[in-house]
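**Q** Return atomic coordinates for the entry below.
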Amino acid sequence: MARVLVLDPIHPDGMALLQARDDIEIVHLETPTEQAIAAQMPQADYLLLRGRTVAEAHYCDAPRLRMVSRHGVGCDNLNSDQLRSLGIGVAITADANYVAVAEHAMMLTLAACKNLGQAQHVVRNGDWTVPENRGARELCDAETMVFGFGRIGRAYAQRAAAFGARIRIFDPYLPEDAALPDGYRRATDILEVADADVISLHMPLSTETANLFDATLLAQLKPGAIVVNTGRGGVVDEAAVVAALETGTPSIYATDVFAKEPPARDDPLLKHPGVIVTPHSAAMTTESVRRMAMRSAQNILDHLDGTLSPEMVVLPVGRGVDG
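**A** This next block holds a predicted model:
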């Protein structure tokens, strides 16, 4: 019988999928301590993990662990090199939250286009005037550069195009012969960002993307450009973007993610009037939370049954139940 260790609360429908099987034993630590995790990891065959970072020593002490099933898509709370060396696989909920995140990115895009932060500020301070220089713009006909063309990037581009945005894709991992929807163009050089009115980031954090948007690249942006980030905070050099906002390139940075989460209360991004922020909540819709719980549970069951979809696999399992 396989033992599944579930950390932190998940939607009841995800738990129900696991509980319906009589060939697994479930250990659910809804408010786990380090001591409780350390005690349970050596007996775990599967780990269902949300955003928590489990100490690397616990993985070393888990000889039975076959796979980590991520309740989400990002894997920056995992040390992939360590898990690969230990033969521990990783599966993600690739099809569960892309709609929620794409919609959130669209919300941030429209809020930035209409300069919602400033509009709210002036009204709440008693100013009902609508100056022509408030900085609002239309998304229609805006050159919109989408960084990363996976599920979320595709869903975002589809929604932006419906508003009349002109879509340009930058994704160095997209096959050269990949077909793009009608009207989309492919950027072959990252410096084409200089032509963009709106930049939307949908890239994971990796050694290749860390601080991709640094002072040098930000300096290439046109005045008034908007940067939207629902990928990972570390893709943007946050100190550089604060400095760039002072020059108007970009004019607004709308982000759901920070390099360090939660950010410090005195983080300059939180204090800058050109920044729109949300608390890494893009995927946290009622529907998406349920889908992520169910998919992360189903990935475990599918692996047990030998039917796990390759689309869900980030790292293949390299060992059996006995290590």
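**Q** C-alpha only now, for contacts and for neighbours.
**A** Fine.
**Q** Taking the centroid of this protein, which residue is nearest it?
**A** For the chain, the residue nearest the mean C-alpha position is residue 231 (4.2 Å; C-alpha atoms, centre = their mean).
**Q** measure it to residue 294 for me?
**A** Distance from residue 231 to residue 294, counting by C-alpha to C-alpha, to the nearest Å: 23 Å.
**Q** on that earlier part again, ok, the residue nearest to the centre of the chain - contacts?
**A** Contact partners of residue 231, counting by C-alpha atoms under 8 Å, 6 or more residues apart in numbering, are 201, 202, 203, 204, 205, 257.
**Q** ok, now which ones touch the last one?
**A** Each residue near residue 257 by C-alpha under 8 Å, 6+ apart is listed here: 229, 230, 231, 232, 233, 278, 279, 280.
**Q** Chain neighbours aside, what residue packs nearest to the last one?
**A** I take that to be residue 280. Among residues not flanking residue 280 along the chain, residue 256 sits closest, at 4.7 Å (C-alpha to C-alpha, 6 or more residues apart in numbering).
**Q** who's in contact with the one you found?
**A** Counted by C-alpha under 8 Å, 6+ apart, residue 256 has contacts 229, 230, 277, 278, 279, 280, 281, 282.
**Q** Next, the structure of the following sequence, for comparison with the previous one:
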Amino acid sequence: MSKLKVVVTDWEYDDLRYEKAVFEKYSEVELIGAQCRTEEEVIEACRDADALINQYAPLGKEVIDQLEKCQVITRYGVGVNTIDLEAATDKGICVANVPDYCMDEVSDHALALLLSARRKVVKANEQVKNRNWDFKVTQPIHRLRGQVLGLVGFGKIPQSLAEKVQPLGLRVAAFDPYYPAAEAEKKGVQLVSLEELCRVSDIISVHAPLTEGTKGMINASLFSEMKNDALLINTSRGPVVDEEALVEALRTGEIGGAALDVIEEEPITEDHPFLSMDNVILTPHVAWYSEEAAKEMRTKAALGVVDVLICKEYPKYLVNKQVEERSVLKSNQPESRYAMS
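**A** Have a look, this model is predicted:
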């Protein structure tokens, strides 16, 4: 009997130790690492695969249509924008992500960017290392207490951020058309329109997923609504912000600054305007990362494959729930299976 073929389409880690630790319990599974970059490479490596684990390799309709046996695709992380969900659903392929592995890490990082920018930590550090011991180089700095943090999106990560900033005296508003206003009020957060959020917020932190509807949603029109000293933080996806409009808003002083963990195209190019802007703090898409989060993400991505291939269950973190109309699997009951030590 041939083994079940699980292909990791691509990864940026030193090895596949956590994935191997999951699958070594199942002798019927063969784990293969491919490091694909193009759709053609994915098709060649994965045509006869029973399952895929994906990071950045493109899984468009042309790829999905060429998968002969695939039952499940899991993705490292939260976003599934590398995968054509409609094509996968039409073919009866379950798509799963890992939505809960880095809630603390991302909210911590957004808070770190907020404090670093508002207290001008990066500028002060640079000045001291250049032998300039003078607090005046950071002027002006304003008291954080009483300022308004506006959250674009109010899922688990921004909810965690809201909890962390409220003891600092920040007031919190949020824009999320899918979240009940009454529930937000219980958390001490006022839901407002996106335009109102941009008008009233001193700091705006973006936490929206990348979809066709959110691409470029933070645009020139919204920058014109923001305060002149407003700070924009983005730890979600770069293309959610219209980058050209952001550069212009920063250049003209329409807003005060930006603290970005993600940009439109990564890695950043050597001639990118952000690199020469004193009012921009950059980190290299690291908000998600801790050793613990990396282990949890990779383990849970592998477990999503186990759910389907071994246990004949829908994956715990099923994204395309419409696939239930095209496949017959059991409801998922994996609480002990997913327990992280």
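**Q** circling back to that earlier point, among the contacts of residue 256 of structure 1, which lie within strands?
**A** Counted as lying in strands by DSSP state E, out of the contacts of residue 256 of structure 1, are 229, 277.
**Q** Scan the contacts of residue 256 of structure 1 and report the most crowded one.
**A** In terms of neighbours by other C-alpha atoms under 10 Å, those top out with residue 230 at 28 neighbours.
**Q** quick one: buried residues of the helix ranked longest in structure 1?
**A** The longest helix of structure 1 (DSSP state H) is helix 286-305. By 16 or more other C-alpha atoms under 10 Å, the buried positions in helix 286-305 of structure 1 come out as 288-301, 303.
**Q** now for that helix, which elements pack on it?
**A** With contacts defined as 3 or more C-alpha pairs under 8 Å, 6 or more residues apart in numbering; DSSP states H and E, helix 286-305 of structure 1 has these neighbours: helix 12-19, strand 46-49, strand 67-70.
**Q** Of these, which is nearest residue 189 of structure 1?
**A** Smallest distance to residue 189 of structure 1 across these (C-alpha to C-alpha): 32.9 Å, for strand 67-70.
**Q** Mean per-residue distance, that closest one versus structure 2.
**A** Superposed on structure 2, strand 67-70 of structure 1 shows a mean distance of 1.0 Å to its aligned residues (mean C-alpha distance after the TM-score superposition for structure 1).
**Q** What residues in structure 2 pair up with that strand?
**A** Matched against structure 2 by TM-score structural alignment, strand 67-70 of structure 1 falls on residues 72-75.
**Q** Identify all contacting residues around the matching stretch.
**A** Contacts of stretch 72-75 of structure 2 (C-alpha under 8 Å, 6+ apart): 50-55, 93-98, 301-302, 304-305, 308-309.
**Q** at 7 Å instead, please
**A** Contacts to stretch 72-75 of structure 2, defined as C-alpha atoms under 7 Å, 6 or more residues apart in numbering, come from residues 51-55, 93-97, 301, 304-305, 308.
**Q** for stretch 43-55 of structure 1, same thing?
**A** Among residues not part of stretch 43-55 of structure 1, those counted as contacts by C-alpha under 7 Å, 6+ apart are 2-7, 62, 64-72, 77-78, 296, 321.
**Q** Show me which of the residues you listed are buried.
**A** Buried subset of those (neighbour count, 16+ other C-alpha under 10 Å): 2-7, 62, 64-72, 78, 296.
**Q** ok, which stretches of structure 1 are helices?
**A** Secondary structure of structure 1, counting by DSSP H: helices at 12-19, 34-40, 56-60, 80-86, 98-113, 116-124, 151-162, 215-218, 238-247, 268-271, 286-305.
**Q** Tell me which of these lies nearest to residue 28 of structure 1.
**A** Evaluated with C-alpha to C-alpha, those place helix 12-19 nearest to residue 28 of structure 1, the distance being 9.2 Å.
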